[in-house]
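Participant: pasted the sequence and its predicted model underneath.
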Amino acid sequence: MTSAVRPYRQILRRPSRQIMVGKVPVGGDAPITVQSMTNTRTTDVAGTVAQIHRLEEAGADIVRVSCPDEESTAAFHHIVKQVSVPLVADIHFHYKRALEAADAGAACLRINPGNIGSADRVREVVRAAKANGCSIRIGVNAGSLERDLLEQYGEPCPEAMVESAQRHMRVLQDNDFHEFKISVKASDVFLAVAAYHALAEACDYPLHLGITEAGGLRGGTVKSAIGIGNLLWAGIGDTIRVSLSADPVEEIKAGFEILKSLGLRHRGVRVVSCPSCARQGFDVIKTVEVLEERLAHITTPMTLSIIGCVVNGPGEARETDIGLTGGGGGSHMVYVSGIKDHTIDDDRMVEHLVGLVEKKAAELDAAAKAAAEASAAE
């Protein structure tokens, strides 16, 4: 076995089964997927479709849609036809909603088999899932654990959450159904992380990671990054959702940033920038803000360093595709592929960098396409 060049960066993912959520593989050696959930009324077909399209553009691999009533599952049927991303139907308590959603084209059903009802009802849901090629997500939440488990353990704890998950797992296994993934979410980071670690040891099914009710955009992102990042670093997790009280598109952005930080998934431009100080040769904060907005359309994985002065600028630029180091007198050094290339002044800096990044992205895309074609021809 060849040792890693930088072993301190190596993450060994937990081996798991692989299931399909529509056309998207989850688990096994598949890339870790990023998902979100719509917050429009499902009966508002046009509004929900528009939001799903925005999520797709942001990079969502999977989108969940709530189906609380018969009107919603009827609308779900029309929504599925207008989007390309696989949709998960979010079902609670009403087993008929699961049947309707499966028939309407759901790629996955988010249920807890234990609260669907009798064994006969669970069998009906499994039969519908099998007939329609649906997978299932078992969703355990610390805030809605079974009463007997709370009485046994006294409070939500990792042991109670894993036992709840195992109960639901057995229900599906008893019906010879294994196309499922599991989540054990909590708003408490310590509880969620401990529960996922225990569940990872107890089964080989793919795991859906999340810190539920994490909070608003800033606080929720930080909290989720700590919890989800901790687990991913340990090799645990196959799909993630960053739960924020914010625009669902922000969940997708945060999810990719977490994955990019750990080198697990690369999409778009990763900006390396300094916090700025009195040494800066230009307004770093404003420049980065504008560039992130102007480069949001780039999906090609690449890196851009924006450093205000020569203390760290050249060193960071050597490690990035495009780099900018602030200089005196409004003239700044531009690096291309780690090599010092030319200077640019303040007035033309942003437009120039956008052009360089777009050109580099096109070159990288062309090289990747050529490599893929050559591989296919072998």
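Facilitator: Arrived safely, thanks for sending.

Participant: CA atoms for contacts and neighbours, from now on please.
Facilitator: Fine.

Participant: residue ranges for the helices of this protein, please.
Facilitator: Residue ranges of the helices in the chain, as given by DSSP state H, are 45-58, 70-80, 95-104, 119-132, 147-153, 158-174, 189-202, 217-233, 248-261, 284-294, 313-317, 349-377.

Participant: which ones are touching the residue lying closest to L12 once chain neighbours are set aside?
Facilitator: What sits nearest to L12 in space, not counting adjacent residues and going by CA to CA, 6 or more residues apart in numbering, is G235, at 5.3 Å. Contacts for G235 (CA atoms under 8 Å, 6 or more residues apart in numbering) come out as 11-14.

Participant: how about the helices of the chain in a markdown table, adding distance to I138 and mean neighbour count?
Facilitator: Compiled in a markdown table, these are given as follows (distance: least, CA to CA, whole Å; neighbours: other CA atoms under 10 Å):
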| stretch | distance to I138 | mean neighbour count |
| --- | --- | --- |
| helix 45-58 | 23 | 19 |
| helix 70-80 | 19 | 20 |
| helix 95-104 | 13 | 23 |
| helix 119-132 | 13 | 18 |
| helix 147-153 | 17 | 12 |
| helix 158-174 | 7 | 19 |
| helix 189-202 | 12 | 19 |
| helix 217-233 | 18 | 20 |
| helix 248-261 | 21 | 22 |
| helix 284-294 | 37 | 14 |
| helix 313-317 | 44 | 22 |
| helix 349-377 | 37 | 14 |
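
Participant: to what extent is the closest residue to I240 other than its chain neighbours buried, counted in neighbours?
Facilitator: Nearest-residue entry for I240: L209, 4.7 Å, with adjacent residues in sequence omitted and distances by CA to CA, 6+ apart. Using other CA atoms under 10 Å as the criterion, L209 is surrounded by 27 other residues.

Participant: so L209 is in contact with G237, correct?
Facilitator: Yes. The pair formed by L209 and G237 meets the contact definition of CA atoms under 8 Å, at 5.9 Å.

Participant: save the helices of the chain as CSV, and put in distance to V336 too.
Facilitator: Rendered in CSV, the data for the helices of the chain read as follows (distance: least, CA to CA, whole Å):
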stretch, distance to V336
helix 45-58, 27
helix 70-80, 44
helix 95-104, 50
helix 119-132, 50
helix 147-153, 59
helix 158-174, 49
helix 189-202, 41
helix 217-233, 31
helix 248-261, 21
helix 284-294, 17
helix 313-317, 8
helix 349-377, 9
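
Participant: try this one next to it:
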Amino acid sequence: MERPRRKSRPVQVGNVQIGGGAPISVQSMTTSKTHDVEASLAEIRRLAEAGADIVRVAVPRPEDADALRDIVQGSPVPIVADIHFNYQYALKAIEAGVAKVRINPGNIGKEEWEREVLLAAKEAGIPIRIGVNSGSLERDLLDKYGYPQPEALFESAMRHVEICRKHGFEDLVISVKHSDVFFMIQAYRLLAERTDYPLHLGVTESGSFSTGSIKSAIGIGALLADGIGDTIRVSLATDSVKEVEVGHQILKALRLGRPGVNIIACPTCGRLTGDLFSIVNEVEEAVKKRRFTKDLNVALMGCAVNGPGEAAGADLGVSLGRGRAHLFKRGKIVRTVPEDQIVEAVLEAIETWEEEEPAPETPA
């Protein structure tokens, strides 16, 4: 069953299309100091290898703006310049050849400064993201609403959409990020109902790897499940590569991601037989390192209650029991292997997987 998606206009960010029915792209942001070109490019390459489609870099200082040209030229993915406070850095970023500029309406300053950025972006043929953030909302909107309510974020975004329209610029992506997941969802729903601009989803300041992943999965996942969203960034207080990995996991859980192996593992209980924890961890790590592109569901199950049924329902699966396991392929038992050979057997089955359905084999 195909999930309906909100219709949005297409925006081109380098060689990546956002909106217009394009696949949902995954973004991240470097933690390296942008003026350190070597460190920034090394991090960007790691992010690209992990699956980042677009990478954003911070530009808080003149030396960061000066480094952008070298970063753009050395990057394997489109670069977005993240601009706060100083519109001159946005102009320098556009001159340097970035693929997109993110501006924060809450701190960019005067409308005439914003106009200069819009005209420069239009001439260069690049889009702009209007990046509203609950932590830096305009003072008059805070006074009006008393708190960064969803309506306040929506009003801020639309205020600057109107400025863009007034100057003939509509090559826009919009985000209305909030640290409160419920408010974030409501703000994006307002935008989705009343505009057709592509939406960049994210929960801002979501926290550590553990809590941030949960908040992001709820906020981003709830919207994507409703067909809302065109590109995502998971914000985590950890290694930026983890943001990309979690982003792809969210997409995969909703059947929106790139082809790849999806691991299913049973919950823990007293029925568990064998060392399922180690098996799951080893298979997940090996799958991550080998970067399999085969689109497979692999079920690793630990008992005779749900194990055979769940394993049989996956493309590949194992069901543990008394020191051995049955290996299933599309519902048919093809091998019985000792417990200490399960990881190797699963990885070999993934490696050699072909679409034709295997013939059944009677277990020993």
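Facilitator: Ah, there it is. What you see is a predicted model; the values in this text were computed from it and never measured.

Participant: what's the TM-score for these two chains?
Facilitator: Put the two chains on top of each other and the TM-score (TM-score structural alignment, normalised by the length of the second structure) is 0.92; 353 aligned residues with a CA RMSD of 1.6 Å.

Participant: ok so, going back, the residue nearest to L12 of the first structure pairs with which position in the second structure?
Facilitator: Alignment of G235 of the first structure against the second structure is given by TM-score structural alignment, with G227 as its counterpart.

Participant: quick one: what's aligned to H167 of the second structure in the first structure?
Facilitator: Alignment note (TM-score structural alignment): H167 of the second structure maps to N175 of the first structure.

Participant: can you tell me how far the closest residue to its match other than its chain neighbours is from R17 of the first structure?
Facilitator: Nearest residue to N175 of the first structure in three dimensions, chain neighbours excluded: R123, at 6.6 Å (CA to CA, 6+ apart). Relative to R17 of the first structure, R123 of the first structure is positioned 22 Å away (CA to CA, to the nearest Å).

Participant: same question for F180 of the first structure.
Facilitator: As for F180 of the first structure, its distance to R17 of the first structure is 9 Å (criterion: CA to CA).

Participant: kindly report the same for A296 of the first structure.
Facilitator: Separation of A296 of the first structure from R17 of the first structure (CA to CA) stands at 34 Å.

Participant: so those two - more neighbours on which side?
Facilitator: R17 (19 against 11).

Participant: pretty sure the more buried one sits against D29.
Facilitator: No. Using CA under 8 Å, R17 of the first structure is not in contact with D29, being 9.1 Å away.

Participant: what's the neighbour count on the aligned residue in the second structure for E319 of the first structure?
Facilitator: Counting by TM-score structural alignment, E319 of the first structure corresponds to G313 in the second structure. Using other CA under 10 Å as the criterion, G313 of the second structure is surrounded by 18 other residues.

Participant: can you name the residues that contact the closest residue to G313 of the second structure other than its chain neighbours?
Facilitator: Excluding the flanking residues, the one nearest G313 of the second structure by CA to CA, 6+ apart is G331, at 5.8 Å. For G331 of the second structure, the residues meeting the contact criterion (CA under 8 Å, 6+ apart) are 311-315.

Participant: so how far is L295 of the first structure from the aligned partner of G331 of the second structure in the first structure?
Facilitator: Here G331 of the second structure is matched to G338 in the first structure, going by TM-score structural alignment. Distance from G338 of the first structure to L295 of the first structure, counting by CA to CA: 20 Å.

Participant: how about N39 of the first structure?
Facilitator: Between N39 of the first structure and L295 of the first structure the distance, using CA to CA, works out to 27 Å.

Participant: and H92 of the first structure, what does it touch?
Facilitator: When contacts are counted by CA under 8 Å, 6+ apart, H92 of the first structure is found next to 68, 111-112, 115-116.

Participant: make CSV out of those residues and add distance to R218 of the first structure and neighbour count.
Facilitator: Converted to CSV, the contacts of H92 of the first structure look like this (distance: CA to CA, whole Å; neighbours: other CA atoms under 10 Å):
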residue, distance to R218 of the first structure, neighbour count
P68, 29, 17
I111, 29, 23
N112, 30, 25
N115, 34, 14
I116, 35, 19
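
Participant: what sits against the aligned residue in the second structure for G105 of the first structure?
Facilitator: With TM-score structural alignment as the criterion, G105 of the first structure lines up with G97 in the second structure. Listed by CA under 8 Å, 6+ apart, the contact partners of G97 of the second structure are 68-69, 72.

Participant: report the distance from stretch 126-141 of the second structure to the chain centre.
Facilitator: Between the centre of stretch 126-141 of the second structure and the centre of its chain there are 20 Å (CA atoms, centre = their mean, to the nearest Å).

Participant: would you check the span in the first structure matched by it?
Facilitator: On the first structure, the counterpart of stretch 126-141 of the second structure by TM-score structural alignment is residues 134-149.

Participant: can you check stretch 59-74 of the second structure too?
Facilitator: With the alignment judged by TM-score structural alignment, the segment of the first structure matched to stretch 59-74 of the second structure spans residues 67-82.

Participant: quick one: residues in contact with the matching stretch.
Facilitator: When contacts are taken as CA under 8 Å, 6+ apart, the neighbours of stretch 67-82 of the first structure outside the stretch itself are 42-45, 48-49, 66, 87, 89-92, 94, 97, 100-101, 104-106.

Participant: do I have it right that H178 of the first structure meets L172?
Facilitator: Yes. When contacts are counted by CA under 8 Å, H178 of the first structure is listed as touching L172 (6.9 Å).

Participant: counterpart of K223 of the first structure in the second structure?
Facilitator: K223 of the first structure maps onto K215 of the second structure when the alignment is built from TM-score structural alignment.

Participant: might you report the residue contacts of its match?
Facilitator: Contact analysis of K215 of the second structure by CA under 8 Å, 6+ apart lists 181, 203, 206.

Participant: which ones are touching H167 of the second structure?
Facilitator: When contacts are taken as CA under 8 Å, 6+ apart, H167 of the second structure is in contact with 115, 118-119.
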